[in-house]
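[1] based on what follows, work out the 3D shape:
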Amino acid sequence: MARAPRPNDASSDRPLSRRVAALGALWPFLRPYRGMAVLALIALVITAGVSLVLPLAVRRVVDEFGGATHLLDQYFAAALGIVALLALGTALRYYLVTRLGERVVADIRKAVHDRVIGLSPELHERLMTGEILSRITTDTTLILSVIGSSVSLALRNALIFAGGMTMLLVTSAKLTGLVLLIVPAAIVPVMLLGRRLRRLSRENQDWIAASSGAASETLLAAQTVQAFTAEGSVRRRFADLTERSFEAALARITVRAVMTAIVIFLVFAGVVGVLWVGARDVAADRMTIGQLVQFVIYAILVAGAAGALTEIWGEVQRAAGATERLVELLGLTDTVTDPPQPLPVPSLAASEIRFEGVTFRYPTRPDRNALERVDLTVRPGETVALVGPSGGGKTTVMQLLLRFRDPQEGRVTIGGVDLRQMSREALRRQIALVPQDPVIFADTARANILFGRPDATDAEVEAAARAAAAHDFLMRLPDGYDSFLGERGVMLSGGQKQRIAIARAILRDAPLLLLDEATSALDAESERAVQDAVESLSGTRTMIIIAHRLATVKRADRIIVLDQGRVVAEGTHETLVAEGGLYARLARLQFAEGMTATAAE
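    You can find the predicted model right below:
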């Protein structure tokens, strides 16, 4: 099998981060918690200061202690107080920065989810669900690591490094000069290998996202995969993506390990050399033993801080890449937006819906019109059926009416007001939708129906379920309406899912009801019950129905025939059959049983 291609999504099209300044995009999420960050910084400064005081105490013990017990007691009592302060400051710092990290990451996750859930279908078509989930989970985990740990440790080690270097200079300018020669040697590999590490970190994250996307796609279609005995190819594809992710991670780990080894060797080799010079100075009485011990401790602190900063730098770079990926989602420009000052939505119970010269092309098929110069009027309280061959534009009409998309030419209006001048939320509050593929959430049957109107009573839920012919089968479930339906309603048949979706739409009690093949998965008896329910609603609200079944089409006030994006015929069932043409041909092909029954009558 061919190797998996490099992830080809939005994440792989953007330039790689050249600096950690990308983390600046986190500031809007940190700003509300400035007080917590300041307290954490204070605790951090205290603990770093205490760490820098300890070598001074050691020097005094070595140089001044001459066997006096009272001095011994004083020194160790002071040491105990310093340790207690260090423990308290460290615990406080840990609590504050960890809480800050968890709070900020929670806000980021909510912001990304809130942004993505409101995007138009066009953008969802370009982003795989697994890719989005990877950013919300894996990328935010990296940011949590940085905010809740790495940044804090980086600042602490930076303070220790700076303070330690200062105290080294105070202790021995000669030895400090030798130490300073080590610093460039440690910085050079960090600068040279850092850019490659950033690129490998981003590549690793992209492969993880691709692997997550593939897993999400195949797990959601597990039955189809098994039915076509495609488990082998699916497993190979996922294994290949996972291996590519591992290879990218291995390359990143290797570069980071090499960088760490080089830095640590250079730093500690330099320290050993400096100590050798210092030992010779002690032997020549140019330094005291206490000074040398103090210098050694500060040198160890500085070397440890430099090594820690090298480790942390890699984590910060990974988080910078993760931040870019998240900010990219937050900064997506949607093709469908609300106007700055939206107009009120006219009541759909008393307003006409009009398509005026509407032309629409899907971005993935820019050379083909899904709708072409369509003129269409739906009067309030009218039941209109849209019929025609697949790809004729029926679903596109509903997509434009829900303002999931906007036409390239013409306009869609309600009561004379263009949909683009309205708030999408206010518009959709007046619409109830039954999609062809019903969506069932991993919750109870009651919660799924209540999704249409969360404040409805149990009696209203039951009435909607009865109207949708769902009550009887729901009562046969183990816990009735409170039975858990499983992920995507796996415990239900296709017809049962559709009846719950219809009950949800009926409960919404909106003035416009959109039915997209709402009875396609129902048996004859259930279909009859649902059709009776739909018929009882006609006249009290406007209904637009996409249907292929004759029984539903015959009951519509008006039938619109769409073919290749154009309205080719319009009228009642009887008039369209009498005219011949596309509708009569479709009726003969798709509704032969219904036509026979009509002829018999």
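[2] from here on, just use CA atoms for contacts and neighbour counts.
    Will do.
[3] and the contacts of stretch 72-81?
    Applying C-alpha atoms under 8 Å, 6 or more residues apart in numbering, the set of residues contacting stretch 72-81 from outside is 54, 57, 61, 65.
[4] for the helix or strand in which Ala215 is found, packing partners?
    Under the criterion of DSSP states H and E, Ala215 resides in helix 182-220. Packed against helix 182-220, as judged by 3 or more C-alpha pairs under 8 Å, 6 or more residues apart in numbering; DSSP states H and E, are the following elements: helix 129-134, helix 231-283, helix 289-330.
[5] present these as JSON lines; the columns should include distance to Leu142 and mean neighbour count.
    Formatted as JSON lines, the helices and strands packed on helix 182-220 follow (distance: least, C-alpha to C-alpha, whole Å; neighbours: other C-alpha atoms under 10 Å):
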{"stretch": "helix 129-134", "distance to Leu142": "11", "mean neighbour count": "19"}
{"stretch": "helix 231-283", "distance to Leu142": "14", "mean neighbour count": "17"}
{"stretch": "helix 289-330", "distance to Leu142": "5", "mean neighbour count": "22"}
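[6] which one of these lies nearest to Ser12?
    Minimum separation from Ser12 across those (C-alpha to C-alpha) falls at helix 289-330, 9.8 Å.
[7] now the angle between helix 182-220 and that closest one, please.
    Here helix 289-330 points in a direction 40 degrees away from that of helix 182-220 (axes from the mean of the first three to the mean of the last three C-alpha atoms, to 10 degrees).
[8] how far does helix 289-330 sit from the chain's center?
    When distances are taken as C-alpha atoms, centre = their mean, to the nearest Å, helix 289-330 is centred 30 Å away from the chain's centroid.
[9] does anything pack onto that helix? Which helices or strands?
    Here helix 289-330 is seen to pack against helix 34-64, helix 69-117, helix 140-145, helix 151-171, helix 182-220, helix 231-283 when contacts are counted using 3+ C-alpha pairs under 8 Å, 6+ apart.
[10] mind running it again at 6 Å?
    Using 3 or more C-alpha pairs under 6 Å, 6 or more residues apart in numbering; DSSP states H and E as the contact test, the elements touching helix 289-330 are helix 34-64, helix 151-171, helix 182-220.
[11] here is the second sequence; please produce its structure so I can put it next to the first one:
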Amino acid sequence: MSTSTTSTASTAGNPQTEARELKKGSLAALKGLAPFLKPYRNRFIVAGIALVVAAGSTLAIPYAFKQMIDLGFGTHAGISSARNVNMVFLALFAVATILALATAARFYSVSWLGERVTADIRSAVYAHVVQQSPEFFETTQTGEVLSRITTDTTLIQSVVGTSISMALRNVLLFLGGLGMLFVTSVKLSSIIIGLLVLTVLPIVMFGRRVRKLSRDSQDRIADASAMAGEILNAMPTVQAFTHENMESKRFGASIEGAFVTAMRRIQARAFLTALAIVLVFGTIVFVLWLGAHAVLEGTMTGGDLGQFILYASIVAGAIGALSEVMGEAQRAAGATERLLELLSVKSEIQNPQHALALPPRAANGAALSLQDVIFSYPSRPDTAALSQLSLDIKPGETVAVVGPSGAGKTTLFQLLLRFYDPQLGTIRLDGVDIKQLDLHTLRDAIGIVPQDTVIFSADAMENIRYGRADATDQEVIAAARMAAAHEFIERLPNGYRSFLGERGVRLSGGQRQRIAIARALLKNPPLLLLDEATSALDAESERLVQGALEVAMEGRTTLIIAHRLATVQRADRIIVMEDGKIVETGTHQSLVALGGIYANLAALQFHNVQVTH
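    You can find the predicted model right below:
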């Protein structure tokens, strides 16, 4: 997904955002880095002092050469010429030493700043992204986010750690050199300034095209990165459908598009550099020709002309360097805009300003109440996922939620966790509207075993401990025993310290599910949500886990989503959903006798069930 698409999806209708979008690529975007630079002002001061000393040392060199020429070789040179030359060269060595020390100090300071600020930006962007609601990830690919955190921050690092310093250094050299040119010859300096003003205008105009191409180049790289991330996360599916070659060609075409865009940017920058050099140095050569005639006419000394040449070279070099730095700064401006876009996205799910506390935890779990809940997903606003849903669950009650796919079962769980807020209606946990609860307070009270188990790239011990970060090893092992996971973990090469592979590739589906169950049990919440918790288990594993879940459900409220009705028969109550509504409620026996949707589902799964019509 392109950046423009992402931005539109997440910020449409916001006038301030739309105004900001019109300024994309502007160097003013670099102002957004100010909050990250501010904590390190002392480092900037040190770098600034070193920068001034280094620039001053550089500007002193042409004056030393003037003295050497006029005192050592000019018309006034005499018996003291050798001594004068010796003193000048000693002074030059002293200046070079100061220049070396100041340059080293500047390099270290700005490099430290580049690394430090980049690390801070990456941390800030990542911390902001993980706070976003699922709505954000409906419209943004993870590859796009990763591209911004890595590629874009690397560009910013080059600017903060190198380009800013180079820009300031060359600004000082330009201003200092320009001042010394006027000290040397007002006439020649006035001519050279007038001509340089005329040369700068086409450079600035063409620079705008470079800025736009820089932004386009970053977008194409992000597109390729997003595509690669999506395909690499779905390799089993890609290989099962034998689409390896097709996906390689798609990625190759995307990379080729990024290459073509990058080459347009590089060609534009190359032309801009050539244009700047030809115009600037052509101006300087013309003025130096005038200076040479002034020496021949006796209105300037040879030392003055030599000094003027060196200062003119410094000024020209500074302008050339600034043009290159400007190109880097424009690329970084585009990168900064992309990162600021990401940081400006605000989740619709926010903590209340004055959060309420849950009442003391009851011994038998939490009470749950839904009243007239209406909800549609942001990506499907015209389709109601839940419609006028009302439900009351008592503390300690086990309620199963069944129904065909798309009935709204998983949506119900997402609303309970406040991944989304309903458009209408209220949800209360222990009598408190969940919108009035701190998000961490709410989610700490809920444990979930999702249908798609997530296993992190860590060992078994840490994967289970994800349920409660401060749990001891003994508590982790106890949770694993309850989830019937202890035996297979012990058989792993390193037991609980065995690395489970990226996304748990070293485990079977049933083993991954039992890790997830152990994680939820370790959390020990008053409300437990089981979303197809046993769907991936074989018959023997299901028997073991069902026993563990029955123990785990004691003393807490439990909601179970299951397509396999054998899982829910012993629930206190079964809720049957269809098209986002509750259409049937009762026990297994009463619902079978009712002869409705549940009875038909049961008839499909239990051939010996007699369905009453």
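[12] what would you report as the TM-score here?
    TM-score of the superposed chains, computed with TM-score structural alignment, normalised by the length of structure 1, equals 0.96; 592 aligned residues with a C-alpha RMSD of 1.6 Å.
[13] the helix holding Ala215 of structure 1 vs structure 2, average offset?
    Helix 182-220 of structure 1 differs from its equivalent in structure 2 by a mean of 1.1 Å after superposition (mean C-alpha distance after the TM-score superposition for structure 1).
[14] in structure 2, what range does that helix match?
    Mapping helix 182-220 of structure 1 onto structure 2 (TM-score structural alignment) gives residues 195-233.
[15] buried stuff in that stretch?
    Under the neighbour-count criterion of 16 or more other C-alpha atoms under 10 Å, stretch 195-233 of structure 2 has 195-196, 199, 203, 207, 210-229, 231 buried.
[16] next one: stretch 91-107 of structure 1
    Neighbour-count burial for stretch 91-107 of structure 1 flags 92-94, 96-105 (criterion: 16+ other C-alpha under 10 Å).
[17] tell me which of those residues is nearest to Ala597 of structure 1?
    Val105 (63.2 Å).
[18] for that closest one, give its distance to Ala524 of structure 1.
    When distances are taken as C-alpha to C-alpha, to the nearest Å, Val105 of structure 1 and Ala524 of structure 1 turn out to be 51 Å apart.
[19] kindly report the same for Ala91 of structure 1.
    Here Ala91 of structure 1 is placed at a distance of 68 Å from Ala524 of structure 1 (C-alpha to C-alpha).
[20] repeat for Arg252 of structure 1
    Counting by C-alpha to C-alpha, the gap from Arg252 of structure 1 to Ala524 of structure 1 is 60 Å.
[21] again with Ala518 of structure 1
    Using C-alpha to C-alpha, one obtains 13 Å as the distance from Ala518 of structure 1 to Ala524 of structure 1.
[22] who's more crowded, those two?
    Legend: neighbour count by other C-alpha atoms under 10 Å for Ala518 of structure 1 and Ala524, higher for Ala518 (25 against 10).
[23] alignment lookup: that one to structure 2.
    For Ala518 of structure 1, the aligned position in structure 2 is occupied by Ala533, per TM-score structural alignment.
[24] look up the closest residue to Ser483 of structure 1, ignoring the ones flanking it.
    In space, not counting the residues next to it along the chain, Ser483 of structure 1 is nearest to Thr444; the distance is 5.1 Å by C-alpha to C-alpha, 6 or more residues apart in numbering.
[25] tell me the contacts of that neighbour?
    Taking C-alpha atoms under 6 Å, 6 or more residues apart in numbering as the contact definition, Thr444 of structure 1 lies against 482-485.
[26] that one -> structure 2?
    Under the alignment (TM-score structural alignment), Thr444 of structure 1 pairs with Asp459 of structure 2.
[27] filter the contacts of stretch 72-81 of structure 1 to the buried ones?
    54, 57, 61.
[28] which of the residues you listed sits closest to Asp532 of structure 1?
    The closest of those to Asp532 of structure 1 turns out to be Leu54 (C-alpha to C-alpha; 85.3 Å).
[29] next, the mean deviation of stretch 270-280 of structure 1 compared to structure 2.
    With the two structures superposed, stretch 270-280 of structure 1 lies on average 1.3 Å from its match in structure 2, counting by mean C-alpha distance after the TM-score superposition for structure 1.
[30] so that stretch matches what in structure 2?
    The alignment of stretch 270-280 of structure 1 onto structure 2 (TM-score structural alignment) covers residues 283-293.
[31] repeat that for stretch 296-315 of structure 1.
    Mapped onto structure 2 using TM-score structural alignment, stretch 296-315 of structure 1 spans residues 309-328.
[32] neighbouring contacts of that stretch?
    Residues outside stretch 309-328 of structure 2 that contact it (C-alpha under 6 Å, 6+ apart): 62, 163, 167, 170, 174, 177.
[33] give the contact list for the first one.
    Right, Pro62 of structure 2. 307, 310.
[34] corresponding residue for it in structure 1?
    Residue correspondence to structure 1 (TM-score structural alignment): Pro62 of structure 2 is matched to Pro55.
[35] just the fourth one next, same as before
    For Asn170 of structure 2, the aligned position in structure 1 is occupied by Asn157, per TM-score structural alignment.
[36] about what we covered before: identify whichever of the helices and strands packed on helix 289-330 of structure 1 lies nearest to Phe265 of structure 1.
    The minimum distance between Phe265 of structure 1 and these falls on helix 182-220, with 9.0 Å, by C-alpha to C-alpha.
[37] and the following helix or strand past the closest one, what's buried?
    Beyond helix 182-220 of structure 1 on the C-terminal side, the first helix or strand identified by DSSP H and E is helix 222-227. Judged by neighbour count using 16+ other C-alpha under 10 Å, the buried positions of helix 222-227 of structure 1 are Val225.
[38] so what's the residue count around the equivalent of Arg403 of structure 1 over in structure 2?
    By TM-score structural alignment, Arg403 of structure 1 lines up with Arg418 in structure 2. For Arg418 of structure 2, the number of neighbouring residues by other C-alpha under 10 Å comes to 20.
[39] next: Pro493 of structure 2.
    Other residues within reach of Pro493 of structure 2, judged by other C-alpha under 10 Å, total 10.
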